[in-house]
Each structure stands twice: as C-alpha cells, then as structure tokens.
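Undergrad: Need coordinates for the below:
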Amino acid sequence: MSNSPLAEVLRSRGLRLTAQRQLVLEAVHSLGHATPDQVHARVAETAAGVNITTVYRALELLEELGLVTHAHLSHGAPTYHAVGEAQHVHLVCRRCGAILEVSSGVLNPLADTLTRDHGFLIDIGHVALFGLCAGCGGGDA
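TA: Purely as a prediction, here's the structure:
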C-alpha cells in the first residue's frame, strides 16, 4: 500500500496514507458514482469502525488532491467519482435515477459561445443535465 499513487500524492503534501483514505478511494473507484453515505456503506464492509465524518473528510482531501470530484446529481448529497482522463457530462433521469456519462464534447458549441460572448469557462466536471432517459420515455438514443 505504501507504493501506491495515493501514497505518493499524500507524501508530496506532507500527509500520510491511512487505511481509511485508501478504503474511501477504493470505494469511489469501485462504485463509479456514489454519495458519501454509499461510500461509507462500502467502506464499512471492510472496516466497520470507520465513521461517516471520516469518510467526508477523506472525500474532501481526495478532491483537494485532484483524485476524485463531485457533481450534484440529485437534490441530496453530492455524488463523487474518480477523476479520469476524459471529462464527461452527467445525464440524470428524473424518473429512474439512471446516470449516463457522455463526452464533454457535446457541450463544445455552448462552451465556445459562453466563452466568446461572456468570457465564461464551464467546469465540465460539475455539469449535470436532468431529464428522462430513453427507457423512461425520453426518446430514442
């Protein structure tokens, strides 16, 4: 565990790798998109003594380190996911709750217009569009 990329990032910041931080990062990777409560439930499968406050602190630190990010995909808690090489837009079905990831390129025309006309840069990692998926009557893909 001490030779992991997480350990190297933490060490470069003068922090140490704890089992809880490693478990939280692993939970985010395995779950794909997860709320802090879902991450906590996954971590508790391995380490029952880890409390929700520890999970929140670990998620905040991992986001500060650029290893995870969050988006608001519902009215509740933020949803965390691992930082990948390709940014994506979240399509969230209001009826069934399905989350579809699409390339951030679909927003390029809008992003270009907003930058050109308003000097505004979109943070693609936090973009979530709500509607109905194809299965719930949103139309054909």
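Undergrad: Only C-alpha atoms from now on, for both contacts and neighbour counts.
TA: Fine.
Undergrad: mind checking the SS state of the residue of the chain most remote from its centre?
TA: Most distant from the centre of the chain: residue 117, at 29.5 Å, with distances by C-alpha atoms, centre = their mean. Following DSSP: H, G, I helix; E, B strand; the rest coil, residue 117 is assigned to helix.
Undergrad: Report the separation between it and residue 111.
TA: Going from residue 117 to residue 111 by C-alpha to C-alpha, to the nearest Å gives 10 Å.
Undergrad: Please, where are all the helices along this protein?
TA: Taking DSSP state H to define them, one finds helices in the chain at 5-12, 19-31, 36-46, 52-64, 108-118.
Undergrad: Between these, which one is closest to residue 99.
TA: Nearest to residue 99, of all those, is helix 19-31, at 12.5 Å by C-alpha to C-alpha.
Undergrad: List the buried residues of the closest one.
TA: 20-25, 27-29 (16 or more other C-alpha atoms under 10 Å).
Undergrad: to compare against the first, here's another:
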Amino acid sequence: MDTSLKGTLHKRGLRMTPQRQLVLDAVRELGHATPEQVCTRVQATAPAVNITTVYRTLDLLEDLGLVRHAHLGHGAPTYSEHRHRHLHLVCHRCGGVDEAPAELLTDVARRTLAELGFQLDSTHVALSGTCADCAGEPDDQNDTQNDDADPAPAETVKGDR
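TA: Sure, this is the predicted structure:
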C-alpha cells in the first residue's frame, strides 16, 4: 500500500480504497496510459472495477498532484505520474510518441512570461510533427510542414510507443 497516497487522502478526509491504489499502481506500471488502458490493467486484478471508477480516480489523483495528463492528439488523454516531466513529441504519420526534455522550451517559457504574462507548463505539452523514422519516407498526402523552415536539432529520449 502506498502510504503517501493513504496519508494524502486522509488529510483530505477521504478513504484509502483498493481501487484507488490499483489505479495509481497501473499508471506507475504503464508509464503513459489512457484511462482505458489503466482500466484494462486494473481489471486484470479487480474485474469489477469499471471505467467510471477509473476516470473518477484519475481525476482525484490529479487533484492530489500524484498524476498528470497530456493530450497527445485525438482521443483520450494520457496519464503519467506527476514527476514524469517531459515534452511529448507526436508523429503525424505513424502515431508514435517520443519524449524530449522539457528544458527544450525554456526560452519559449521565458518569452511567454515576459511578453504575455503567461506561465507555461512545458511538462504538459505535446508537439506534433514527423518523427525521424518517418521523415525520410514519402508522404502520399499533402505535407503540412514548411520545407523552408530550419528546425533546431533536439535530443530526444525515446518514450513509450
């Protein structure tokens, strides 16, 4: 049992339940997961837990600061542990998701704060484009990228696909 989860819940006047622990464990085990993927993992141990319980629990865990979500394109958000801090790079073509250090957006974060008064949470960002594997492949559809653009090289860390 996660004693930090139990303590956090008790401070808020909430009970520790097996379902809450199972959902948190599933997020930790999966790394990045949609609510449906979390539900499938939880149901392997507790078949009676339904998707509504998983969604409610994920919302609670996010309110408690234990998990965070990111929208990686169309469809359901993806959840990860709160300390799992990085950018998500989503490929238009293959749908793959890679990770990159959040620090890549440090200059953007400084400018948005200085010029707009907006504080960017760069660990909650998904950038879409074309991954290195797909970049050399011909695209039958209209390419939406600007061929004249000179993108800055970025060191990426392969993430969950």
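Undergrad: Kindly provide the TM-score of these chains.
TA: TM-score for the superposed pair, counting by TM-score structural alignment, normalised by the length of the first structure: 0.91. Supporting figures: 139 aligned residues with a C-alpha RMSD of 1.8 Å.
Undergrad: In JSON lines, list the helices of the first structure along with distance to residue 133 of the first structure.
TA: As requested, these are exported to JSON lines (distance: least, C-alpha to C-alpha, whole Å):
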{"stretch": "helix 5-12", "distance to residue 133 of the first structure": "36"}
{"stretch": "helix 19-31", "distance to residue 133 of the first structure": "21"}
{"stretch": "helix 36-46", "distance to residue 133 of the first structure": "23"}
{"stretch": "helix 52-64", "distance to residue 133 of the first structure": "29"}
{"stretch": "helix 108-118", "distance to residue 133 of the first structure": "22"}
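Undergrad: Find the residue at the geometric middle of the second structure.
TA: Nearest to the second structure centroid, counting by C-alpha atoms, centre = their mean: residue 70, 4.0 Å.
Undergrad: surely that residue meets residue 78?
TA: Yes - contact criterion C-alpha atoms under 8 Å: residue 70 of the second structure and residue 78 qualify, at 5.4 Å.
Undergrad: mind listing what residue 79 of the second structure touches?
TA: Residues counted as contacts of residue 79 of the second structure (C-alpha atoms under 8 Å, 6 or more residues apart in numbering) are 27, 31-35, 67-70.
Undergrad: Please pick the buried ones from these.
TA: For the contacts of residue 79 of the second structure, buried by 16+ other C-alpha under 10 Å: 27, 32-35, 67-70.
Undergrad: Could I get those residues in TSV, plus columns for distance to residue 132 of the second structure?
TA: Shown next, in TSV, are those (distance: C-alpha to C-alpha, whole Å):
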residue	distance to residue 132 of the second structure
27	28
32	21
33	23
34	25
35	29
67	29
68	27
69	25
70	22
